[in-house]
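This is a predicted model, with the sequence first.
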Amino acid sequence: MVERAGDLRRIVIALAGAPGAGKSTLSEHLLAALPAGEAALVPMDGFHFDNAMLDAMGLRHRKGAPETFDCAGLVATLRRIRSGEGGVPVPVFDREADLSRAGAAIVPADARFVLVEGNYLLLDRAPWTELAPLFDLTIFIDVPIVELERRLLTRWTDLGRSEEAARAWVEGNDLPNARLVIESSRRADVVWSNFPQPSS
């Protein structure tokens, strides 16, 4: 990755995948592997619409679907970042509080590598296709739907939902979103399989 950057002042890398694929974990590993002080992270989840807005739009029950994100805001922020501008504020999603915190992180001027992680970064439909020219490298994290279901059920029960409520949310919202990501994303430069392979 460092070699691919060449003489570019800033390289923007997309880490895409379905809910539960392991995007946050991979992002943390990449941040640790890149030169100290030269990398920053922009989570797409920070661009969630607020719950009050989702209620007004009648979309609270679909939170996490493409239409529940401020895609235009993400595009505008990434354009600022690609320009080399320093001190670009980005929102961060607080999963426990279930809300986005505006300006909760900063992409500093000396961040040469900017990792952007999210479900729909490679989605091949408008308005998400506007993101395509903003990435220098794209990575898709591949996980079978059965494994995604297991991870997502664990996620929501760990966050305090009953098993029944977790299953209803996963089956009615998370898995449809996961299938959309898997079936409708553009091909990435790198596809990484993030699940145990059967032993021979």
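Here it is on my side, so go on.

going forward, measure contacts between C-alpha atoms and count neighbours the same way
Noted.

what's the helix with the most length in the chain packed up against?
In the chain, with assignment by DSSP state H, the single longest helix is helix 145-158. Applying 3 or more CA pairs under 8 Å, 6 or more residues apart in numbering; DSSP states H and E, we find helix 145-158 packed against helix 163-169, helix 175-184.

distance between whichever strand in the chain runs longest and the chain's centre?
In the chain, assigned by DSSP state E, the strand with the most residues is strand 99-107. Centroid separation for strand 99-107 versus its chain: 14 Å, with CA atoms, centre = their mean, to the nearest Å.

what's the following helix or strand after it?
strand 113-118 (DSSP states H and E).

ok, and what's touching that following strand?
For strand 113-118, the surrounding residues in contact (CA atoms under 8 Å, 6 or more residues apart in numbering) are 10-17, 23-24, 27, 34, 38-45, 107.

how many degrees apart are the next helix or strand after that strand and strand 113-118 in direction?
The helix or strand immediately downstream of strand 113-118 is strand 137-142, counting by DSSP H and E. Interaxial angle, strand 137-142 versus strand 113-118 (axes from the mean of the first three to the mean of the last three CA atoms, to 10 degrees): 40 degrees.

Put this next to the previous one:
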Amino acid sequence: MPRNVKKSRRAHERHAAFSPYRRFPREQWATLRADTPMTLGAEEIAQFVSVNDRISLDEVVEIYLPLSRLLSLYVEGAQQLFQATGRFLMTNGDNKVPFIIGIAGSVAVGKSTTARVLKALLARWKNIPKVDLITTDGFLYPNAQLQEQGLMERKGFPESYNTNALLEFLHDIKSGKRNVKAPLYSHLVYDVLPDEHTIIDQPDILIIEGLNVLQPARLPRDGSFIPFVSDYFDFSIYLDANEDDLHTWYINRFMKLRTTAFLDPKSFFRRYAELSDIEAYEVADDLWKSINLTNLRENILPTRQRANLILRKGSNHHIEEVSLRRL
């Protein structure tokens, strides 16, 4: 074997030895389901799948059931710790604090599908009667404000979000506050819906899904406190895939939406429904390269190693490897 190949292999082995993650091939991870019962049917699972995403019954059994088992144990431990801390501080009357799970990853990687499947599975555990889900899309600045600030082409980048409003929301949730409002977003009109909210009222688990939820803030030189969104997470998941696969999935989703949602007269993207296949492909390819790929490389992918768990997808959308951060 050539010397440079041996050297490269030894370097890789040393890097793997010091990795903060334990890596599990799909088959090994599936065994960690133990005796966890399957509580979802194929028809119900099909309702959770986003446009152009794929998830099978086998995927839920082999990947998401073990993950729901792990998370239920984490939640149980957090509940016990909260009670123990309450006894120590003599504040047992305090409101319960939800366990917050953050889900991050690129556009078109399947975050929404993962979030919905996990929500359904976790809500069936006896110690978790109430699970809520929100996306950070509602915390985007309205289009009018983005246009005024020249940020419409940066929509989805960290600067396009009202981070202060998101942090205030998370602070209220973690303070045990009741009936906390989260703004709603419409993918049809591609904008925040004014004066429309969903109410989050002390769930046992709150799942928060978004592109940049693991993004750290710029640290101040004077040492003053700057909170990160992820500071409020008890567990975080990153959905990972190759750039080429993400590109393909994004293009395929765009082309499918041309014959579905884009046909709605109220759709922000109605003009794309009239394009030829070649023109539509060129538009989608440009949107991917100029916006989504740039955001992925600059802001999203660099946060991958901050996650507690990484789900690695193959080109067929199936999760091939699970990486769990060591405690």
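Happy to help now that I have it. Here the structure is a predicted model, which is why all the values come from computation and not from measurement.

so what number do they get for TM-score?
For this chain pair, the superposition-based TM-score is 0.89 by TM-score structural alignment, normalised by the length of the first structure; 198 aligned residues with a CA RMSD of 2.2 Å.

filter the contacts of strand 113-118 of the first structure to the buried ones?
Buried members of the contacts of strand 113-118 of the first structure, counted by 16 or more other CA atoms under 10 Å: 10-17, 23-24, 27, 39-45, 107.

Could you tell me which of the residues you listed are located in strands?
11-17, 39-43, 107.

separation between the aligned residue in the second structure for residue 53 of the first structure and residue 22 of the second structure?
Using TM-score structural alignment, the equivalent of residue 53 of the first structure in the second structure is residue 145. Distance, residue 145 of the second structure to residue 22 of the second structure, using CA to CA, to the nearest Å: 44 Å.

And for residue 101 of the second structure?
For residue 101 of the second structure relative to residue 22 of the second structure (CA to CA), the value is 20 Å.

Same question for residue 174 of the second structure.
Residue 174 of the second structure sits 29 Å away from residue 22 of the second structure, going by CA to CA.

Settle it for me: which of these two has more neighbours?
The neighbour count for residue 174 of the second structure versus residue 22, taken as other CA atoms under 10 Å, is higher for residue 174 (18 against 13).

Map the more buried one across to the first structure for me.
Taking TM-score structural alignment, residue 174 of the second structure has residue 82 as its aligned residue in the first structure.

Run through the residues that contact that match.
Counting by CA under 8 Å, 6+ apart, residue 82 of the first structure makes contact with 10-12, 134.

What of residue 16 of the first structure?
23, 117-122, 138-141.

correct me, but residue 39 of the first structure touches residue 106?
No. Taking contacts as CA atoms under 8 Å, residue 39 of the first structure lies outside contact range of residue 106: 11.2 Å.

ok, the contacts of residue 82 of the first structure in the second structure: which stay?
Retained in the second structure: 10, 134, out of the contacts of residue 82 of the first structure (criterion both residues aligned by TM-score structural alignment, their matches' CA atoms under 8 Å).

Can you redo the contacts of residue 82 of the first structure as TSV, where the extra columns are distance to residue 66 of the first structure?
Formatted as TSV, the contacts of residue 82 of the first structure follow (distance: CA to CA, whole Å):
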residue	distance to residue 66 of the first structure
10	27
11	25
12	21
134	18
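
Would you point out which residue is most central in the first structure?
Nearest to the geometric centre of the first structure sits residue 118, at 1.2 Å (CA atoms, centre = their mean).

That residue corresponds to which position in the second structure?
Counting by TM-score structural alignment, residue 118 of the first structure corresponds to residue 210 in the second structure.

picking that back up, where does the match of residue 53 of the first structure fall, secondary structure wise?
Here residue 145 of the second structure is assigned to helix 143-148, by DSSP H and E.

Next, the mean deviation of that helix compared to the first structure.
Following the fit onto the first structure, the mean deviation recorded for helix 143-148 of the second structure is 0.7 Å by mean CA distance after the TM-score superposition for the first structure.

Buried ones in the helix or strand just after that helix, by neighbour count?
Later in the chain than helix 143-148 of the second structure, the nearest helix or strand by DSSP H and E is helix 163-174. In terms of neighbour count (16+ other CA under 10 Å), helix 163-174 of the second structure has its buried residues at 163, 166-167, 169-170, 172-174.

which of the residues you listed lies closest to residue 287 of the second structure?
residue 163 (24.3 Å; CA to CA).

tally of neighbours for residue 120 of the first structure?
By other CA under 10 Å, the residues close to residue 120 of the first structure number 31.

Also the one 10 residues further on?
Other residues near residue 130 of the first structure come to 17 when the count uses other CA under 10 Å.

what's the answer for residue 156 of the first structure, then?
Residue 156 of the first structure is flanked by 17 other residues according to other CA under 10 Å.

Which residues are in contact with it?
Residue 156 of the first structure touches residue 166, counting by CA under 8 Å, 6+ apart.

same check, this time on residue 241 of the second structure
When contacts are taken as CA under 8 Å, 6+ apart, residue 241 of the second structure is in contact with 109, 312-315.

Repeat that for residue 11 of the first structure.
By CA under 8 Å, 6+ apart, residue 11 of the first structure lies in contact with 5, 82, 112-114, 135-137.

can you do 7 Å?
5, 112-114, 136 (CA atoms under 7 Å, 6 or more residues apart in numbering).

what does it align to in the second structure?
Using TM-score structural alignment, the partner of residue 11 of the first structure in the second structure is residue 99.
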